[in-house]
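Chemist: 3D model of this:
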Amino acid sequence: MPFLDRHDAGRRLAERLRGLRDPKTVLLALPCGGVPVAYQVAKALDVSLDVAIVRRLTVPYQPSLVFGALAEDGSVQYDAEIIERALVSEPERVAVTREQRVQLRHTVTRFRGDRPRVPLAGATAVIVVDGLDTAVTARAGIEMARKNGASRVLLAAPVATAGALRVLTGVADRVVCLETPSLFGSIRPWYRDFGEVAEAEARALLVRAADDLEVGARTSTVGSRSESARLTR
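Modeler: As a prediction, this is how the structure comes out:
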């Protein structure tokens, strides 16, 4: 069944992730499309939301074909099969990777500014996407979360190809996916509204998620104090 939009996909995905409602859970959205999905999950589970910034490495003259991914910690994942099939030369691979390192720094600055990443040491990290046609970008996010100390790393997707899930099942500790169609042309047909998510919108949702979590924590503290006072009367 198609999703109305990314927010609808997030609400439905949250139902499958209820068991992760824990202060040690951190959602890591792949921007920009994964942020609205992850925002709804974070809101439902009352957990922290951050981004795992990953840049796709695409084949020259074939920008729809992804041969690798570069994560914000500098780690790179390459798809050897795509590189061989698309005849990506070594100089081309190096040039694309170098260019995307520059773009990655700009993207990190725009998304984070002076705000530090949510700590992952000992956390259950959940990589959240709006859909997967290949495994390479999600794999880069998973590996980055592990390198930053996450004790468990999960992948959550509304829709994905069976091939991508096979790869990621061997990398993530758990994979949660709502739809795995046998015929998969692209992600877009699985959403009635699959408009582009602007960076400004994604950043605003990250701020809103942090505010929601802070308000929830204050409310919980006040409630606990009130209950304690009532019991000591």
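
Chemist: alpha carbons only for contacts and neighbour counts from here, please
Modeler: Will do.

Chemist: For the longest helix seen in the chain, buried residues please.
Modeler: For the chain, the helix with the greatest residue count under DSSP state H is helix 199-232. Across helix 199-232, burial judged by 16 or more other Cα atoms under 10 Å covers Glu199, Ala202, Arg203, Leu205, Leu206, Ala209, Ala210, Asp212, Leu213.

Chemist: Spit out the contact partners of the fifth one.
Modeler: The contact partners of Leu206, by Cα atoms under 8 Å, 6 or more residues apart in numbering, come to Val35, Tyr39, Leu49, Asp50.

Chemist: from these, which is closest to Glu15?
Modeler: Within these, proximity to Glu15 (Cα to Cα) peaks at Tyr39, which comes in at 13.5 Å.

Chemist: So the closest one, which state does it fall into?
Modeler: helix (DSSP: H, G, I helix; E, B strand; the rest coil).

Chemist: same thing with Gln77?
Modeler: strand.

Chemist: That one is in contact with Ala140, isn't it?
Modeler: Yes. Taking contacts as Cα atoms under 8 Å, Gln77 lies within contact range of Ala140: 5.9 Å.

Chemist: Here is the second sequence; please produce its structure so I can put it next to the first one:
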Amino acid sequence: MALTEIYSTSSEAFTDRRQAAQTLVEHLEEYSGSDSLVLGIPRGGVVIADCLANSLDVQMDVVLTHKLGAPANPELAIGAVSEDGHLILDDQLAAITGASRRYIEEEKAKQLEVINSRVKQYREILAKSDVGGRTVILTDDGIATGATMQAAVWAVKAEGAAEVVVAVPVGPADSLERIAEDADKIICVRSPAYFGSIGRFYQIFDQVSDDQVLKIITEQAKRRRDHG
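Modeler: This next block holds a predicted model:
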């Protein structure tokens, strides 16, 4: 079970994603200037990751893992597929939810199709980072059910990350508790008793466009080249 650090149960809204990220930076100073890698979940999480990486002076990338949803409950993750097609499956949960081998293969193919469309966009600009032996900080603009983040945790652990830290501005306690079963550390700025939706914790919560993501990863690719 991961060490879980929740700093407030306040429902106060952040101004926007960048202000939320700056609040999160204060609790990640121990990773400043290290070989740690910040991975953002597209698309809102990429904005958070960009701020964290720049403030902490660490490398940034995107995580293109997708969850495999259960047959009757797509929000329940029974596994994950990474951008290289690697399948991580919770065999027990798959059996309980009645996920047949055929269903799993079809769900994997569907999620890979979505992943591949983003790989074509993103990887021409920013090469995939090696996570092996590194501390990986996974981030998003918030956690709701936690299924997507859980899938990302599974994937980076399967790729050999030495430590997996989940760092988010806001998330409900029950979802954080589930993710803590697989991550090494959870850092969450605010976790109020009544959650609702992620958007209610932001004064400005505009949809992040693909163009915005491409701009960020282009800047991060240049930063990576400049750092050698």
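
Chemist: re the thing from before, show me which of the contacts of Leu206 of the first structure are buried.
Modeler: Among these, those buried by neighbour count (16+ other Cα under 10 Å) are Val35, Tyr39, Leu49, Asp50.

Chemist: From the residues you listed, which land in helices?
Modeler: Those of these lying in helices (DSSP H): Val35, Tyr39.

Chemist: out of Gln77 and Ala140 of the first structure, which sits in the more crowded spot?
Modeler: Ala140 (26 against 19; other Cα atoms under 10 Å).

Chemist: And the more buried one, what's its match in the second structure?
Modeler: Using TM-score structural alignment as the criterion, Ala140 of the first structure maps onto Ala151 of the second structure.

Chemist: residue ranges of the helices in the first structure, please?
Modeler: Remark: helices assigned in the first structure by DSSP H are 6-16, 34-45, 80-85, 90-112, 136-147, 162-169, 199-232.

Chemist: Take the ones you listed and lay them out in CSV including distance to Val26 of the first structure.
Modeler: Shown next, in CSV, are the helices of the first structure (distance: least, Cα to Cα, whole Å):
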stretch, distance to Val26 of the first structure
helix 6-16, 13
helix 34-45, 9
helix 80-85, 31
helix 90-112, 16
helix 136-147, 10
helix 162-169, 19
helix 199-232, 12
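
Chemist: quick one: which of those is nearest Tyr191 of the first structure?
Modeler: Set against Tyr191 of the first structure and scored by Cα to Cα, the helices of the first structure come closest in helix 6-16, at 7.6 Å.

Chemist: Show me which positions of that closest one end up buried.
Modeler: Within helix 6-16 of the first structure, the residues scored as buried using 16+ other Cα under 10 Å are Arg6, His7, Asp8, Ala9, Gly10, Arg11, Arg12, Leu13, Ala14.

Chemist: ok, those vs Gly195 of the first structure, which is closest?
Modeler: Arg6 (9.3 Å).

Chemist: how about that closest one, what's its match in the second structure?
Modeler: Per TM-score structural alignment, Arg6 of the first structure is aligned with Arg17.

Chemist: List the contacts of that match.
Modeler: Contacts of Arg17 of the second structure (Cα under 8 Å, 6+ apart): Gly44, Val47, Ile48, Asp141, Tyr202, Ile204, Phe205.
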